[in-house]
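>>> sequence and predicted model, in that order:
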Amino acid sequence: MRTRATLAAVSGALAVAALVAPAARAADSGSSHRAALGAVPQASGHGRTAFTAGTRAAGAPYELNVTFSNFKIGKAYKVGPTSHVSIPVSYTLTHGADVDVTAPDFETGPYLYKGSFDDWSNLVLGDAAATCSATSSTVAACKGRIDIYAAYGDLENADAGSWTAAAEAIDWNGQLDVTDPDISKIGIADQGGLAKTLVQRTSTLTVNASPEPVKKGGTITVTGKLSRANWETNKYGNYTGQSVKLQFRKKGSSTYTTVRTIRTSSTGNLKTTVKASVDGYYRYAFAGNTTTPAVNAAGDFVDVR
């Protein structure tokens, strides 16, 4: 995975050393920010011993006097098989008097991680640093984005579901793009557990009711298919064994009522029959779950004669 590949290559003080080297930083600001802030959870996310107060190893970054709060993010985000989803967030950054958040080499940004803060299995970051506006001498209001690229391997199918929000900051203190940086002068703050959201595999649902027209009392066969995004193949795949409702809306009405509930087959297909009574629309409706959003098929009209 793209994010994991970046993170797996670096850790601890070596991560920062690699990132501040000019050759290691990408030409565009988005890529450099993704790389730079992406190293912070890797450096401090597994044990965090390098940044624990009083136990910081010699030559490691110091613990930056920054905390985060009031993190705002939506409840759920749908990601298709090749989607780029950019998630807007906001948060409050509180810092010590010795931290200059307006410095050109101070960066902060939000991210999402899957699993626990101390031992995450995946994370996604933003393409660019957040922007912050001071609300007092020690508080700033920040806005940023978290970018997910399904087509570039940011997600595996098992990643669908609940994610946790976090924020981080790096104060480079003049060590940015320095050939031989002093790692001990670089400050890092990293805080998890700020909010929860769902990252879901986009779903699709079809329906076809036939024959059309049909005689009153005749049999109508209603078929359909439930699919959802496969982030590993970058295509839609069958969603099997799921409960789906067959619903009917009488012509002239605006309300669907449930006729029965059936399950998708091993290929995600749906099939059932009903008796024709009056003109109206048939559709399938999937209620959704934590990994896959709800979806309704467009109603298919049947003329009963």
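Yes, it's here.
>>> from here on, just use CA atoms for contacts and neighbour counts.
Fine.
>>> and whichever helix or strand residue 192 is part of, what does it pack onto?
Under the criterion of DSSP states H and E, residue 192 resides in strand 187-201. With contacts taken as 3 or more C-alpha pairs under 8 Å, 6 or more residues apart in numbering; DSSP states H and E, strand 187-201 sits against helix 29-44, strand 62-63, strand 66-72, strand 76-79, strand 161-171, strand 219-230.
>>> let's bring in a second model and compare:
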Amino acid sequence: MHHRTRIAVLGSALAVAVAGFAAPVALAAPAEDVTIDKVVTNGGKPVALGTTAGKTFSVSVTTTDDSGIKSADITLFGPNSAMATPNGNVKCVAAGTTSTCTAKFTLDPDTDFYDNSPAGTWYVDALVTANDDDTKWAEKAGKFKVQRQAKLTVNASPEPIKKGKTLTVTGALTRANWETHKYAGYTNQSVKLEFKKKGAPSYAAVKTVKSDNKGNLKTTVKASTDGTYRWAFAENSTTTGVNATGDFVDVR
């Protein structure tokens, strides 16, 4: 079911839910008695999606009331009116007057998305009900990123190479396209070329190159010593960061 269909279904359910609790709220104790203390999605990490495989992740809402917490409803909202509801019931685990209420969600680009517009910032909405029937409705109680998975390749040539000669380093930056369900070139993006000298513990930046109109990368460097080259792309709001698997060059 695509995300626009899910929106319609959830919109009706949400309207019923709001109609059901709106009137009692006016008669109940002040809503500020119920607090939402913390919201964690996918362990604090972005939800990264490839072209077809779905990803299941948890959203937890920590909430407090003097009477304890009875239940919680959790809904996710994203760009272009994208929406997701829990896979099953929300489970609340109490520790005194505080409870952590957790729901499982699944986002599947193959069935939930028509295009790439759901990539970006998503928000967590929560409706919490205390044991004394106080309620707390929190819009945008938390936020997280849903990102398109990126891939990156590297090739350095010629190999082996004489010291001081010109080495050509190429590669390609691609990312998941949820419309075609294939990986496509990510164009006009800044990508760092990094080098790790043989025996060194980490990589160091050499230069920054822009991907072309097909996502391809190309640059040249002077060969100086044995070591490994790789491309490195930093994440942005819609796309994951990724490092290419390094290519070792033997300099003679």
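Great, that's in hand. As the structure is a prediction and not an experimental result, all values here were calculated from the model.
>>> superposing both, give me the TM-score.
The TM-score (TM-score structural alignment, normalised by the length of structure 2) is 0.81; 236 aligned residues with a C-alpha RMSD of 3.0 Å.
>>> superpose on structure 2 and give me the mean offset of the helix or strand immediately after the strand holding residue 192 of structure 1 in the chain.
Toward the C-terminus, strand 187-201 of structure 1 is succeeded by strand 203-210 as the next helix or strand (DSSP H and E). Aligned to structure 2 and superposed, strand 203-210 of structure 1 gives a mean residue distance of 0.6 Å (mean C-alpha distance after the TM-score superposition for structure 1).
>>> mind listing what's buried in strand 203-210 of structure 1?
Going by neighbour count (16 or more other C-alpha atoms under 10 Å), the buried part of strand 203-210 of structure 1 is 203-210.
>>> host element of residue 82 of structure 1?
Per DSSP H and E, there is no helix or strand for residue 82 of structure 1.
>>> contact partners for it?
Applying C-alpha atoms under 8 Å, 6 or more residues apart in numbering, one finds that residue 82 of structure 1 lies in contact with 149-151, 231, 234-235.
>>> likewise for residue 202 of structure 1?
Contacts of residue 202 of structure 1 by C-alpha under 8 Å, 6+ apart are 78-81, 228-229, 292-293.
>>> corresponding residue for it in structure 2?
Here residue 202 of structure 1 is matched to residue 149 in structure 2, going by TM-score structural alignment.
>>> cool, residue 290 of structure 1 as well?
Residue 290 of structure 1 maps onto residue 237 in structure 2, by TM-score structural alignment.
>>> tell me, how many residues neighbour that match?
14 (other C-alpha atoms under 10 Å).
>>> could you report the neighbour count for the closest residue to it other than its chain neighbours?
Among residues not flanking residue 237 of structure 2 along the chain, residue 120 sits closest, at 5.3 Å (C-alpha to C-alpha, 6 or more residues apart in numbering). Neighbours of residue 120 of structure 2 under the rule other C-alpha under 10 Å: 20.
>>> do the same with the one 10 residues further on
With neighbours defined by other C-alpha under 10 Å, the count for residue 130 of structure 2 comes to 22.
>>> I'd say it and residue 63 touch.
No - judged on C-alpha atoms under 8 Å, residue 130 of structure 2 makes no contact with residue 63 at a distance of 9.4 Å.
>>> between those two, what contacts are shared?
Joint contacts of residue 130 of structure 2 and residue 63 (C-alpha under 8 Å, 6+ apart) are 34, 69.
>>> show me what contacts the counterpart of the residue nearest to residue 237 of structure 2 in structure 1?
Aligned by TM-score structural alignment, residue 120 of structure 2 pairs with residue 161 of structure 1. Residues counted as contacts of residue 161 of structure 1 (C-alpha under 8 Å, 6+ apart) are 198-200, 290-292.
>>> looking at those residues, spot the one nearest residue 86 of structure 1.
Relative to residue 86 of structure 1, the closest of those is residue 199; by C-alpha to C-alpha it sits at 11.9 Å.
>>> check contacts around that closest one.
So residue 199 of structure 1 contacts 76-79, 159-163, 291 (C-alpha under 8 Å, 6+ apart).
>>> out of those residues, which end up buried?
76-79, 159-163, 291.
>>> using TSV, lay out those residues together with distance to residue 243 of structure 1.
Listed next are those as TSV, based on distance: C-alpha to C-alpha, whole Å:
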residue	distance to residue 243 of structure 1
76	21
77	22
78	20
79	22
159	22
160	19
161	18
162	21
163	25
291	15
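>>> of these, closest to residue 108 of structure 1?
Nearest member of those to residue 108 of structure 1, counting by C-alpha to C-alpha, is residue 163, at 19.6 Å.
>>> am I right that the closest one is in contact with residue 193?
No - contact criterion C-alpha under 8 Å: residue 163 of structure 1 and residue 193 do not qualify, at 9.7 Å.
>>> now the aligned partner of residue 191 of structure 1 in structure 2. Nearest residue, chain neighbours left out?
Taking TM-score structural alignment, the alignment pairs residue 191 of structure 1 with residue 138 from structure 2. Counting by C-alpha to C-alpha, 6+ apart, residue 138 of structure 2 lies nearest to residue 126, which is 5.2 Å off, once chain neighbours are set aside.
>>> that neighbour: what's it in contact with?
61, 72-75, 136-139, 141.
>>> one more time with 7 Å
Residues counted as contacts of residue 126 of structure 2 (C-alpha atoms under 7 Å, 6 or more residues apart in numbering) are 72-75, 137-139, 141.
>>> can you check residue 116 of structure 2 too?
Here residue 116 of structure 2 is in contact with 177-179 (criterion: C-alpha under 7 Å, 6+ apart).
>>> do that again at 10 Å, thanks
79-80, 109, 147-148, 176-180, 238 (C-alpha atoms under 10 Å, 6 or more residues apart in numbering).
>>> which element, helix or strand, includes it?
For residue 116 of structure 2, there is no host helix or strand (DSSP H and E).
>>> how near is it to residue 3 of structure 2?
From residue 116 of structure 2 over to residue 3 of structure 2 the distance is 11 Å, taken as C-alpha to C-alpha, to the nearest Å.
>>> now stretch 197-207 of structure 1, how far from the chain's geometric center?
Chain-centre distance of stretch 197-207 of structure 1: 13 Å, with C-alpha atoms, centre = their mean, to the nearest Å.
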